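Trainee: sequence-free structure coming up:
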């Protein structure tokens, strides 16, 4: 559980240690959400 947004770097570090690519991490941390919103809004 995250206490606040300051802990997001810990998530990134953990994902990198587990072998996720930087591109996958960007998607996990929000690029997918932004893409869907752009498609919905136009």
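Mentor: In hand now; what should we look at? Everything numeric in this text was worked out from a predicted model, so none of it was measured. Residues are numbered from 1 along each chain as shown.
Trainee: for the rest of this, base every contact and every neighbour count on C-alpha atoms.
Mentor: Will do.
Trainee: which positions in stretch 32-42 come out as buried?
Mentor: Buried residues in stretch 32-42, counted by 16 or more other C-alpha atoms under 10 Å: none are found.
Trainee: okay, one more to line up with it:
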């Protein structure tokens, strides 16, 4: 669904950016956990 064009709220942009950073960090951690699990299984 299209996002309605509104003047950008700097606070909203900051929240979105912080959320994106958090999601990125979580996905990195998830990848590391999956890799270490694979190594345990392979050993």
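Mentor: Alright, I've got the coordinates. Note that the structure is predicted; figures quoted are calculated from it, not measured.
Trainee: after superposition, what's the TM-score here?
Mentor: The TM-score (TM-score structural alignment, normalised by the length of the first structure) is 0.38; 26 aligned residues with a C-alpha RMSD of 3.0 Å.
Trainee: all strands of the second structure, in order?
Mentor: Taking DSSP state E as the criterion, the second structure contains no strands.
Trainee: mind jotting down where the helices sit in it?
Mentor: Secondary structure of the second structure (DSSP state H): helices at 10-42.
Trainee: likewise the first structure?
Mentor: Counting by DSSP H, the helices of the first structure are 8-17, 22-26, 32-41.
Trainee: what does the second one rub up against?
Mentor: Pointing back at helix 22-26 of the first structure there. Here helix 22-26 of the first structure makes contact (C-alpha atoms under 8 Å, 6 or more residues apart in numbering) with 12, 15-16.
Trainee: let's see it at 7 Å
Mentor: Helix 22-26 of the first structure is contacted by residues residue 12 when judged by C-alpha atoms under 7 Å, 6 or more residues apart in numbering.
Trainee: now it: buried residues?
Mentor: For helix 22-26 of the first structure, the buried set under the neighbour-count rule, 16+ other C-alpha under 10 Å, comprises residue 25.
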